[in-house]
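Novice: here you go, sequence then predicted model.
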Amino acid sequence: MIVDLFAGPGGLDVGATQLGLKVTGIERDTAACETRRAAGLATVEGDVRDYGPADFPGATGLAGSPPCQPFSVGGKGRGRAALDTVLRLAGWLAERRSITRETAGFDDERTGLVLEPLRWALEAVDAGRPFRTVVLEQVSTVLPVWEAFAGILRGEGYSVATGRLSAEEYGVPQTRVRAFLVASLDREVRLPEPTHQRYRKGDQQGQGALGLLPWVSMADAIGWGMTDRPALTVAVGTAAGGPDPSCVGGSGARATLYGERDAGRWVDCARIVAAEDLPAYRGGRRDTIRLSVQDAALLQSFPADHPWRGSRTKQFEQIGNAVPCLLARHVFAAAFGIPVAAPNASSAAA
């Protein structure tokens, strides 16, 4: 069984369960917990800081996707500004020193949460029941933290791989880039090899490296939108009440969307989605391009019937913050040595 810290609505967990792995997620957001339970995902509602490996004695795997807001390029950047402190505290954990007082001093309490997976991993080692496999995900700017964790975990006997993965290279219809860490005590690990071509501006679908599938466009995935490229990163939300398929805070990304539409590389959604979700261009004024809940979830490669719970705003928040399920599936397959094309495979590691 895998224990998933900061489990959200199940992005990592859906990918893992598609491979036959068993996962229990810890999540403190009530709406996300309701979504998880409705989807049949094992859930503990609470704060990961209140738990530890001793509370999950049967767990042989650890996963985690700590809150990304402090480190996101679209946020205030408090986590990025505190990066040196985070790296120093990771060293303290490796020395088995307490970091409780120091993490309480961060301007944004979520900054210190990125250290929780390392605390869990080292506590399990010290208890004589180390997690056999570890999978961590965060925004791209957190890669230096994962690299610091990698050095510490190697000192504990793990094989570790870290790096940035671009979602469209694994069949996800958006160009989200995330930093991953994969570690194992049982095998030499590597990050998964791409299965799809990388999107590059000006490239056509089907052009590129031999042996790779074409990247998936936004229109391919949801039936409307950009026909000539994947969606950009799905933002958590807008003042209008829904996400747009652009990176958080990226005016340039929105310009890309409008440019694609104005150039004719766009499928009209007027007959597909509700009026309030239409991409609008009224009276010469460009309004925000918005997605329905179902559209946003499909761009994150969630199953079409994933049962979202909470208010509309909370549903969008869950989707925007989640790990794309298909990307997670590829990463777990690489970590556990499971063929990615076998969604019902069983595993002794489960």
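Specialist: Happy to help now that I have it.
Novice: from here on, just use CA atoms for contacts and neighbour counts.
Specialist: Fine.
Novice: E193: how many residues sit nearby?
Specialist: E193 has 12 neighbours, counted by other C-alpha atoms under 10 Å.
Novice: quick one: the strands in the stretch 251-350 of the chain, in order.
Specialist: Assigned by DSSP state E, counting those that start in this stretch, the strands in the stretch 251-350 of the chain fall at 266-267, 281-282, 285-286.
Novice: how about the chain?
Specialist: For the chain, the strands defined by DSSP state E occupy 2-5, 23-27, 42-45, 61-64, 133-139, 159-166, 177-184, 225-226, 266-267, 281-282, 285-286.
Novice: how far off centre is the fifth one?
Specialist: Using C-alpha atoms, centre = their mean, to the nearest Å, the mean C-alpha position of strand 133-139 is found 9 Å from that of the whole chain.
Novice: what sits up against that strand?
Specialist: Outside strand 133-139, the residues within contact range by C-alpha atoms under 8 Å, 6 or more residues apart in numbering are 60-68, 71-72, 117, 177-186, 323, 331-332, 335-336.
Novice: my read: I338 touches T17, true?
Specialist: No - using C-alpha atoms under 8 Å, I338 is not in contact with T17, being 12.0 Å away.
Novice: of the strands of the stretch 251-350 of the chain, which stretch is the most buried?
Specialist: strand 266-267 (a mean of 18; mean count of other C-alpha atoms under 10 Å).
Novice: determine the set of other helices and strands touching it.
Specialist: When contacts are defined as 3 or more C-alpha pairs under 8 Å, 6 or more residues apart in numbering; DSSP states H and E, strand 266-267 sits against strand 225-226.
Novice: then this one, side by side with the first:
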Amino acid sequence: MTAAVELFAGPGGMTLGLHATGIHGTGIEWDPNAVATRRAAGLPTIHADVRNHGPRDFPDATVLAGGPPCQTFTVAGNGTGRDELDRVVDAVKRMGDRQTIDPRDFADDRTALILEPLRWALEDFEHSYNTIILEQVPQALPVWNAYADVLREEGYSVATGTIATEQHGVPQTRRRAVLIAQLVGEAALPDPTHRPYRKGVHQHEGDPRLLPWVSMGDALDRPQPFTVVSNYGTGGDPKNRGRRTSTEPAFTVTGKISRNRIVDASGAELPRFTAAEAGVLQGFPVDWPWAGNDIPQQIGNACPPALAAALAHASRTIPASSPAIVEAAA
């Protein structure tokens, strides 16, 4: 087996994607609710802050993976990370010069967590990771690009970009900034397997070489057509509420998904999405054992398993004989 350490492992989305490629290990996760879900699912987990661990704690790991918290970078968050993006990029460059970064330099110490994977990758240790897989909200792409410059100086081939998750079989439109780095071979982002979603374009139209995108109706076991009325991105203005039918992918799944109204063709209210359904829209199995509190937030923060699997599959040079994986959750 291949060995990996997964940082900010959450409730198991990245973990499931790594498992799909034969990568297994331990996750580091600080949120007790996500830890409860991981343990209910039988995933090896360390309940801890990634800042209190390092590569020496996982000497067999040859893969580093994770998705740092996005709250200060996402448009739905407080925006402090976006406001300090230039300073974050500068911190990445200084880390490449082996300078120490103080998290207190940032308005919100969660912003500095995006630097943790680079600390793990650069820490003076007996070996380097063969593969690095990272994902974040699109606003963080400049940080991954800065990572790429540093990692190339360390001998890695690096690919960065933004991926639309419906093009990898996830039944929602969600865009993520990603990074793949490899010590051996050329890093490349995964090719899409499904067509891009376009409003008003049927899922069976488009490039015949690609599969249709997956709709909410395809993914969920609901007996009748429905329409989702979403507050996402509306700023609370009812006039801006988006609508999607069950023949379309879901809007981006967030921790506020339970606020979305669901109506039938006549406009009558239907039951809102259950936790299991929200998990399915994020790409989890319908029977995933969600546990702890704040389950919608766990689901909204999770990496879609199909996206993680696509990124891991794209890391084509992972040696088949590598040691067992370690994933770190946070």
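Specialist: Perfect, I can see it now. Predicted, not measured: the structure shown is a model, and the values here were computed from it.
Novice: helices of structure 2, residue ranges please.
Specialist: 13-19, 32-40, 80-83, 85-96, 116-122, 141-153, 216-219, 275-282, 295-301, 305-314 (DSSP state H).
Novice: let me know which of those is tucked in deepest.
Specialist: It is helix 13-19: most buried of the helices of structure 2 by mean count of other C-alpha under 10 Å, with a mean of 26.
Novice: list the contacts of that one.
Specialist: Residues from elsewhere that reach helix 13-19 of structure 2 (C-alpha under 8 Å, 6+ apart): 6, 9, 24, 27, 65-66, 284, 302-310, 312, 327.
Novice: would you turn the strands of the stretch 251-350 of structure 1 into JSON lines with distance to G46 of structure 1?
Specialist: As requested, those are arranged in JSON lines below (distance: least, C-alpha to C-alpha, whole Å):
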{"stretch": "strand 266-267", "distance to G46 of structure 1": "43"}
{"stretch": "strand 281-282", "distance to G46 of structure 1": "44"}
{"stretch": "strand 285-286", "distance to G46 of structure 1": "42"}
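Novice: nearest to Q294 of structure 1, out of those strands?
Specialist: Comparing the strands of the stretch 251-350 of structure 1 by their distance to Q294 of structure 1 (C-alpha to C-alpha), the top pick is strand 266-267, with 17.1 Å.
Novice: ok, back up a step: next, format the helices of structure 2 as JSON lines and append distance to Q167 of structure 2.
Specialist: Putting the helices of structure 2 into JSON lines (distance: least, C-alpha to C-alpha, whole Å) gives the following:
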{"stretch": "helix 13-19", "distance to Q167 of structure 2": "15"}
{"stretch": "helix 32-40", "distance to Q167 of structure 2": "27"}
{"stretch": "helix 80-83", "distance to Q167 of structure 2": "26"}
{"stretch": "helix 85-96", "distance to Q167 of structure 2": "28"}
{"stretch": "helix 116-122", "distance to Q167 of structure 2": "26"}
{"stretch": "helix 141-153", "distance to Q167 of structure 2": "19"}
{"stretch": "helix 216-219", "distance to Q167 of structure 2": "14"}
{"stretch": "helix 275-282", "distance to Q167 of structure 2": "13"}
{"stretch": "helix 295-301", "distance to Q167 of structure 2": "19"}
{"stretch": "helix 305-314", "distance to Q167 of structure 2": "9"}
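Novice: quick one, which of those is nearest to L189 of structure 2?
Specialist: Ranking those by proximity to L189 of structure 2 (C-alpha to C-alpha) places helix 305-314 first, at 6.2 Å.
Novice: so where is that closest one in structure 1?
Specialist: Under the alignment (TM-score structural alignment), helix 305-314 of structure 2 falls on residues 325-334 in structure 1.
Novice: average gap between the matching stretch and structure 2?
Specialist: Superposed on structure 2, stretch 325-334 of structure 1 shows a mean distance of 0.7 Å to its aligned residues (mean C-alpha distance after the TM-score superposition for structure 1).
Novice: next one: that stretch to chain centre, how far?
Specialist: Per C-alpha atoms, centre = their mean, the centroid offset for stretch 325-334 of structure 1 relative to its chain is 10 Å.
Novice: quick check: the aligned residue for W215 of structure 1 in structure 2?
Specialist: W215 of structure 1 maps onto W213 in structure 2, by TM-score structural alignment.
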